[in-house]
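> the sequence isn't on hand, but the structure is:
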């Protein structure tokens, strides 16, 4: 058998991220974990996903180090899923998806959930990608340096 030829996707961080958390259930599990959910039953009730699919996605997220399992905080025999520091670092991705959805998937004035700053109670401002000097970066002001 000849060795598999590498594809350009193998060197792409976006490809690897989408491969790991890009399906809807994984992202929604992460979203719910940010909202404080920890137990299998809570995830299932929130998402309405089949048990086998939820089990698969939770295992994948645990195996990837995004979630960790720990004993229930209330002392019961249950296990809880908690975000690891690696999982918590997905917060800007979830916020970016939320903000894109707010801008493009709701009619003006249509009600939707809102992410607010706990300190002020004010909505979280729109995220912007900035350069070292503070200039806002756009797709046309950046490029991907490909692996050769």
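Noted; the coordinates are in hand. Note that the structure is a prediction, hence the values are computed from the model and not measured.
> every contact and neighbour count from this point should use C-alpha atoms.
Noted.
> how near is residue 142 to residue 131?
10 Å (C-alpha to C-alpha, to the nearest Å).
> who has more neighbours, these two?
Using other C-alpha atoms under 10 Å as the criterion, residue 142 and residue 131 rank with residue 131 on top: 12 against 9.
> residue contacts, that one?
For residue 131, the contacting residues are residue 137, by C-alpha atoms under 8 Å, 6 or more residues apart in numbering.
> below is structure B, check it against A:
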């Protein structure tokens, strides 16, 4: 098996982020947490992944401060995985991936899950990147500066 390269010391924020959440299982675990899943068994049933892989991914997410382990909310002997503020900060990323997937991986009219505003049941608007002055920005409008 190829040893995974660690990126925690990279100067690029994308590389450092991927060090914590850079595989698809981890992002699906985070997605499920936003949908209210909190227990190991619930993640395992919902995702259908091997228990050893789930345990390793959850351990990594906890070690990176994305989840915290807390006593079960029902007072049972179980533990629950709860998103931290750092973990909740992944919400725009999850929504962005959903919207990208809807735009490029579904045919018109093809059924898929939706995210709606809890208050009024309306679909969320597409994410946009805006300049400080409010202009809509695209890839050609931005550049990456070297670390200083």
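Arrived safely. Note that the structure is predicted; figures quoted are calculated from it, not measured.
> from the chain's centre, how far out does stretch 36-49 of the second structure sit?
15 Å (C-alpha atoms, centre = their mean, to the nearest Å).
> got it, and stretch 104-116 of the second structure?
On C-alpha atoms, centre = their mean, the centre of stretch 104-116 of the second structure falls 19 Å from that of its chain.
> list the buried residues of it.
Within stretch 104-116 of the second structure, no residue is scored as buried using 16 or more other C-alpha atoms under 10 Å.
> and that stretch, end to end?
End-to-end distance of stretch 104-116 of the second structure (C-alpha to C-alpha): 20 Å.
> quick one: stretch 66-80 of the first structure to chain centroid distance?
21 Å.
> now swap in stretch 134-143 of the second structure and tell me
On C-alpha atoms, centre = their mean, the centre of stretch 134-143 of the second structure falls 24 Å from that of its chain.
> quick one: it aligns where in the first structure?
Mapped onto the first structure using TM-score structural alignment, stretch 134-143 of the second structure spans residues 134-143.
> tell me which stretches of the first structure form strands.
67-71, 79-83 (DSSP state E).
> thought residue 20 was touching residue 64 of the second structure, still the case?
Yes: the pair residue 64 of the second structure and residue 20 qualifies as a contact (C-alpha atoms under 8 Å) at a distance of 6.1 Å.
> between these two, which one's more packed in?
Each of residue 64 of the second structure and residue 20 has its neighbours counted (other C-alpha under 10 Å); residue 20 has more, 20 against 16.
> hmm, who's touching stretch 98-114 of the first structure?
For stretch 98-114 of the first structure, contacts defined as C-alpha under 8 Å, 6+ apart pick out 123, 126-127.
> for the residues you listed, give me CSV that also has distance to residue 116 of the first structure and neighbour count.
As requested, the contacts of stretch 98-114 of the first structure are exported to CSV (distance: C-alpha to C-alpha, whole Å; neighbours: other C-alpha atoms under 10 Å):
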residue, distance to residue 116 of the first structure, neighbour count
123, 4, 11
126, 11, 10
127, 13, 11
